[in-house]
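K.L.:
no sequence on this one, just coordinates:
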């Protein structure tokens, strides 16, 4: 049956495109809307195969579905969405027309009716809606990410070790983190009631306010150190950095202040400066002592020789002996300087510390006036100790002398000396907490305490400084020498004192788990020796040669290590002993001794020194059949050492 638009006149007035096909697939209806969309009039389209005109319909799945319309007598419909574009049609703007296609069966006419609805506007709205939804989702995600970052930033600031403070132009605090509360002692409820300027800087805030005002006016940053006042009135040193916070127009609205407590760093810096100052002083003292010892060596030698030559003049001989005694006293002072400088010769031997302390107590008691009560107590233990007994005795005497002077104006004054091992008590725990090394070793605890005038708190940190003294005629070397002694023995010293209550000096010395060494007796009788005497200082060389010759020895001189080696190597077996200075030009004493030992390994060597560094001392002690003595030396003792070494070799 042939059909045309006149059979369906209403279809020319609908906005949708409408066409119909018969069972063979030929187009039998084409309304005016389609004419407008495709530019093809009705007459040209009727009778054409829909599959030829719109190739997408040839797809097997789609064609099968269209054919099913004719087979289904119930008048079911098919719908194809905009994504399939079965009837492509271009709009005026070049875009493809979005369409919704519905296929239904006209049962009475045996036709399949296609309704093509233009959904370009709706599709564009949906598309825009999806874009809006996507943009909104992106914005929400960005906002959530920003909030998350801000939360992490706030958490990081709040957990930071440095205090962070935000203030406004008036100095009012608007934000602080936890570190601020910990540093200053203020709590959250009190922050609103204090001004950053007045509350934290007391009478120092004016200078700091100037820096903050500069941040607000010039927008510049500032860094520096400032004393911060805590809630309880105490203060601490802080490293402070101030930076401006600006609004969107670049105007400074607030300042952020980052505040780090550097109290410990200040203490460490001060200790470092003090240590550097002390090391420079040690170097100076060591150099002076070396030169002074050389002068004393020459003076002692000359006085000794002169005394021998004027035996017929008793008064003159007596004066010369006094010169020798005074020179020896000066030598002892230099030894104290070298002890302080950690450059003196140390005779380390092993001995029982308890026996030493018992003997020292007897000695110390003679230096304590009868007006001061002296007490001594010790706990039985294994006190095997290796060290320099003379140096330790001198250090303890210095402490006792300080205690005696502190008790000079004290009624019922008393000084106590106590020796005990480290015990599990409250005092020991306090010292272990302060000096953790005590936990891992076997230490003896020596305590000297008095009930004298005590030490003012501001002076307590200076008591070990060299040449520091509160006494008008004090040398200031007493406790400085004690400190040098304790350090040499790898020990610890601690001083506790309160003004008008007294002072306690604690020494902790490491013990040894070995038996003390036995001393050797001096050789008996006298013999002469062929001696090679080496020194670059003629003030020492000439009088020493004379006094050795006066003792019956045959002496030849060398002006430095190189000269000594040349003379020694000309006939190595002719020498009985070598006495050499340590510090000389061209070749020092240690290097020349090593060279001479290569020619004759058994030659006894005496090293004489005005001062020597610890490394040189250690190297000379490793050399067998050698002795290290300090200048100036006692002539008779030197003679005994020479004979003892020759006999031993």
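P.N.:
Cool, got the structure. In this text the structure is predicted, and so the values were computed from the model without any measurement.

K.L.:
from here on, just use CA atoms for contacts and neighbour counts.
P.N.:
Noted.

K.L.:
Three-state assignment for residue 239, please.
P.N.:
Put simply, residue 239 is strand when judged by DSSP: H, G, I helix; E, B strand; the rest coil.

K.L.:
count of neighbours near it?
P.N.:
Counted with other C-alpha atoms under 10 Å, the neighbours of residue 239 add up to 17.

K.L.:
go on, residue 132?
P.N.:
12.

K.L.:
now the host helix or strand of it, how far from the centre of its chain.
P.N.:
Taking DSSP states H and E as the definition, residue 132 sits inside helix 120-159. Mean-position distance between helix 120-159 and its chain equals 46 Å (C-alpha atoms, centre = their mean, to the nearest Å).

K.L.:
same for that helix, what does it pack against?
P.N.:
helix 178-184 (3 or more C-alpha pairs under 8 Å, 6 or more residues apart in numbering; DSSP states H and E).

K.L.:
related to what we said a few turns ago, buried residues in the helix holding residue 132?
P.N.:
Using 16 or more other C-alpha atoms under 10 Å as the test for burial, helix 120-159 gives 120, 157, 158.

K.L.:
quick one: the first one and residue 98 touch, right?
P.N.:
By that I understand residue 120. Yes. If you go by C-alpha atoms under 8 Å, residue 120 and residue 98 touch, sitting 4.5 Å apart.

K.L.:
report the spatially closest residue to residue 499, excluding sequence-adjacent ones.
P.N.:
Spatially, and ignoring its direct neighbours in sequence, residue 499 is nearest to residue 454 (4.2 Å; C-alpha to C-alpha, 6 or more residues apart in numbering).

K.L.:
next up, a second structure to put side by side with the first:
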């Protein structure tokens, strides 16, 4: 019924509708409008309120002029219909006989004016039309403004972000429901106080100074603040503070829009921690592999020296100390390789209950008599594909860690269960793929881990124990083994209450045993055969060559796969076995074996590698 834009007499054309069946009144009104000089006014006509309603459903009019007789129910009903869905177009009643009672009744019903036809002239009709449209426009603007305010109010009240409005001095005048829900402070508790009620003491004074200098200068402040809820919990808020000005441009209020990014920060921290651990793992694995090669040379030559010395030789004890130190260094290297997920594996379909029960007898001796050991196996727990020795290593390391956390005794609980990790779990642990897992949980009632240490406990050589009490590789080894087996580990700890390590290993499906075209040699051949030794590290190759030669073997040595193929083709005799590294430049050990076995099908192959993921058994 209404125009899209508010009517304006200065517009090029305005359309009016006359409602009445009196021909003389219509003609008179048309003449008056013409003489008024308002030539921009167009006038249509309908004979009854019913026709008017039909016309209004088809055409938009800026103003209605309606023939009215006091007590005319039809005219009043037309007015009601126009007004029921909003202000509608303004309506002016025209009547032959108008008294104050009739005027009051018409105005009360919603008419803009009620004029007596006999008193109409050019000036009065123009004035009445202008006044009616002016009132109508203002009413429309007021309603639009109120509607806008209502929408803004609802938007602020229903916003998921925290909204705080303060005066220029920082005193809170308004907080929205999201503020109440997150911080725990009600509107009544907040109004009249300052946002300092959320202060966490984890921000520097410089940040607050920068904040105030920015907003008092009339600029928008953007930053991340660490706040504290009413219950003491910390939350991170991405804050935007905007100054509000009055009509003179003076700052009167500040409006703060805060977005809770605690969960986002936690997920980002998880991802960064995972990336850091992966980088450290790659570094540790690479260093351990290179260090392992050096240890191999040291231990091999030490063993050769020991064999060459008599039982009473004065240097024999020195060489034995070298070999002992080499073995200890090798143990550290194996732990680093485990952390770097480069430890050799013998994968099997495992029942965790059986593995844990097998080591249950030795655990009490490890943890001591003052610690109660409880094993709570779950029902119908699935199997995992893993190396049983590595699973034992996980349990032993966690048990040793728990023992050190309970110097005065306590309780160590080992639990297993099936676990379905769904979308809700993934939302809290973003790096975990959904699916079926087997849960291994190890819980102690010890001293717990301080929050500042939790993020670092899986890093190699990181320890909170006293000097000489540990290498800092126990938990790093556990982390590496879990990751190597496609699993995930989470730690839950509170100082004074104890610690729980939860390990999730992927549930394994039954896989029929597959034939392997290449088999590892199970026994060492007698020392009369010819061996092809392939190793790209010259020091390692030389020590291995000497060791094998001293044991009676004829050794052909090659620095890489290409060299090995060339030597094998030039050698006319039988090569009984090839001993080859797996990772080498130009050609892998597996590829080399595949090619040479075509030419020498009777040759046996022994693969040697420090990289678990590159073994030919995978």
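P.N.:
Yep, it's here. Quantities reported herein were computed from a predicted structural model and do not represent experimental measurements.

K.L.:
picking up where we left off before, give the other helices and strands that the next helix-or-strand element following the helix holding residue 132 of structure 1 contacts.
P.N.:
Once helix 120-159 of structure 1 ends, the next helix or strand along the chain (criterion: DSSP H and E) is strand 163-167. Strand 163-167 of structure 1 is packed against strand 173-176, helix 178-184, strand 252-261, with contacts defined by 3+ C-alpha pairs under 8 Å, 6+ apart.

K.L.:
what about the longest helix anywhere in structure 1, distance to the chain center?
P.N.:
Longest helix of structure 1, by residue count under DSSP state H: helix 263-309. Computed by C-alpha atoms, centre = their mean, the chain-centroid distance of helix 263-309 of structure 1 equals 32 Å.

K.L.:
how much does the helix or strand just after it stray from structure 2?
P.N.:
Tracing the chain C-terminally past helix 263-309 of structure 1 and defining elements by DSSP H and E, one meets helix 314-340 next. Helix 314-340 of structure 1, aligned to structure 2 and superposed, deviates on average by 3.2 Å (mean C-alpha distance after the TM-score superposition for structure 1).

K.L.:
now the element after helix 314-340 of structure 1, going C-ward?
P.N.:
Counting by DSSP H and E, the next helix or strand C-terminal to helix 314-340 of structure 1 is strand 349-352.

K.L.:
related to what we said a few turns ago, mean offset of the longest helix of structure 1 relative to structure 2 (after superposition)
P.N.:
So helix 263-309 of structure 1 averages 2.4 Å relative to structure 2 (mean C-alpha distance after the TM-score superposition for structure 1).

K.L.:
same for that helix, what does it pack against?
P.N.:
Applying 3+ C-alpha pairs under 8 Å, 6+ apart, we find helix 263-309 of structure 1 packed against strand 235-246, helix 314-340, helix 538-550.

K.L.:
can you tell me which of these is nearest to residue 134 of structure 1?
P.N.:
Nearest of these to residue 134 of structure 1, taken as C-alpha to C-alpha: strand 235-246 at 33.2 Å.

K.L.:
and the closest one, which residues are buried?
P.N.:
Within strand 235-246 of structure 1, the residues scored as buried using 16+ other C-alpha under 10 Å are 235, 236, 237, 238, 239, 240, 241, 242, 243, 244, 245.

K.L.:
can you give me the angle it makes with strand 163-167?
P.N.:
50 degrees (axes from the mean of the first three to the mean of the last three C-alpha atoms, to 10 degrees).

K.L.:
how far is strand 235-246 of structure 1 from where the chain is centred?
P.N.:
In terms of C-alpha atoms, centre = their mean, the centre of strand 235-246 of structure 1 is set 23 Å apart from its chain centre.

K.L.:
which helices and strands sit right next to that strand?
P.N.:
Contact analysis of strand 235-246 of structure 1 by 3+ C-alpha pairs under 8 Å, 6+ apart lists helix 205-218, strand 222-229, strand 252-261, helix 263-309 as its packing neighbours.
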